[in-house]
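*Asks:* Sequence and computational prediction follow.
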Amino acid sequence: MPHYEIHHICGLDYDQKDQLATDITNLHCTLFSTPSAFVNVSFQHHPPLAEYTFFVGGKRRATNFIHAHLRPRGPDNAPKLQHLVREIMRIWDERAHTESSIWRNKDKGKDEGRLDDHRALHNVFIYEDVAAGAEQGFVLPVAGQEGEWVQENIEAFKKRAEMGDESVKQLLLEVGDGLGKKEEIKEGLGKEV
């Protein structure tokens, strides 16, 4: 349903990519009650200033950024989207902006988002631009109607799971546990969502 595009100039190893993808997937599933089988995360490595051209302030820059494409949710979800941005920044900081960063200062911590820090996350943009789509053979529901959509498709999910579809087996487990029920993240939302 969503697609998180992670564009990076700094090297990320397989473990870092796995951790980023898992953390972002869990965050999205918890905030929006989305089955994890439908959360997409892709990585695109761009060599610093080699052939990649990205401009900030009219100057060529090498940057790390994340663009998330979500289904429209309306103005009432603005606090939830702001929380999503802050959490993505925190996740990047924990998983990719490591202690080896040259901009970490033991007295000041680190300067987040610096353009001259090749490991910093420079921007996160959330686009609510997925108007409609299909994934794994299922037409996607309107945002906020995932529960009804699951019930409408439950027999097809069960059939696919019986035929060995691992992602749909995982979806059925998540439905059984209750979509979006990761309490540790929900507790962190407080009253802002």
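*Replies:* That came in fine, so what should we check first? Numbering: from 1, shown residues only.
*Asks:* rest of the way, CA atoms for contacts and neighbours
*Replies:* OK.
*Asks:* Spatially nearest residue to the most centrally placed residue in the chain (excluding sequence neighbours)?
*Replies:* Most central in the chain under Cα atoms, centre = their mean is residue 24, positioned 3.8 Å from the mean C-alpha point. Closest residue in space to residue 24, ignoring its immediate chain neighbours: residue 88 at 6.8 Å, by Cα to Cα, 6 or more residues apart in numbering.
*Asks:* Other residues contacting the helix or strand containing that neighbour?
*Replies:* Assessed by DSSP states H and E, residue 88 sits inside helix 78-95. With contacts defined as Cα atoms under 8 Å, 6 or more residues apart in numbering, helix 78-95 is touched by 16, 19-20, 23-24, 27-28, 31, 120-121, 124-126, 189, 192-193.
*Asks:* Put this next to the first one:
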Amino acid sequence: MPLYQVEYTSPLTRSEKNDLAASITRIHQSAYGAPSIFIGITFKDISDVEYYAGSKLVSMNTILLYLWRRSSYNRIFAIVRTGGSRTVADFNKLALALSEAWDDIVVKNDVTIGRAERNLSGVFVLRSIESLMEHGLLLPEVSRCLKISTTCGIPPSADVDIE
């Protein structure tokens, strides 16, 4: 259901990715009650992404230094479903929790690169999933979805091994 996209220019270790995925899952579960199997998380190194400012190709490093006076750009996109009783305040709490998780896992434990390069530049919560078809199933609206998952025997805290 939700999709979290973690994009980074400062390298992440496998352990950091594992810990971030676990934290993001816990955060989403506690906020919205979704079973862990439905929470998707991707990681993408964007350090070599081609970036255009207007119609001009500009290197990511040039953009980072010019606009943000930074040497890295690490960000999390939370793409979540609309509906239910979710408010802007709820999504602000989500953004803060994601930022704190990044700080605890990536920034505070860093001993090699330096904290400034490891900081999280932004969290973007996008309420953009109006309709969702996943694995051939058209999912019901948020309020009905939680009722269905619990009646199907999938508790929100269920960890399902899909390997």
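*Replies:* Everything's here; your move. What you are looking at is a predicted structure, and each value in this text was computed from that prediction instead of being measured.
*Asks:* now what about the TM-score between them?
*Replies:* TM-score for the superposed chains, counting by TM-score structural alignment, normalised by the length of structure 2: 0.75, backed by 144 aligned residues with a Cα RMSD of 2.7 Å.
*Asks:* Can you select the buried ones among the contacts of helix 78-95 of structure 1 for me in ChimeraX?
*Replies:* Buried subset of the contacts of helix 78-95 of structure 1, written as a ChimeraX selection, criterion 16 or more other Cα atoms under 10 Å:
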select :19,20,23,24,27,28,31,120,121,124
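*Asks:* And the contacts of helix 78-95 of structure 1, which is closest to residue 158 of structure 1?
*Replies:* Of all the contacts of helix 78-95 of structure 1, the one with the least separation from residue 158 of structure 1 (Cα to Cα) is residue 28, at 23.7 Å.
*Asks:* Please tell me how far the closest one sits from residue 51 of structure 1.
*Replies:* Residue 28 of structure 1 is 32 Å from residue 51 of structure 1, where distance means Cα to Cα, to the nearest Å.
*Asks:* mean per-residue distance, the helix holding residue 88 of structure 1 to structure 2?
*Replies:* After superposition onto structure 2, helix 78-95 of structure 1 sits on average 0.8 Å from its aligned residues (mean Cα distance after the TM-score superposition for structure 1).
*Asks:* Can you spell out the matching residue range in structure 2 for that helix?
*Replies:* Mapped onto structure 2 using TM-score structural alignment, helix 78-95 of structure 1 spans residues 88-105.
*Asks:* list the buried ones in the matching stretch?
*Replies:* Across stretch 88-105 of structure 2, burial judged by 16+ other Cα under 10 Å covers 91, 94, 95, 97, 98, 99, 101, 102, 103, 105.
*Asks:* for stretch 7-18 of structure 2, same thing?
*Replies:* Neighbour counts over stretch 7-18 of structure 2 (16+ other Cα under 10 Å) mark 7, 8, 9, 10, 11, 12, 17 as buried.
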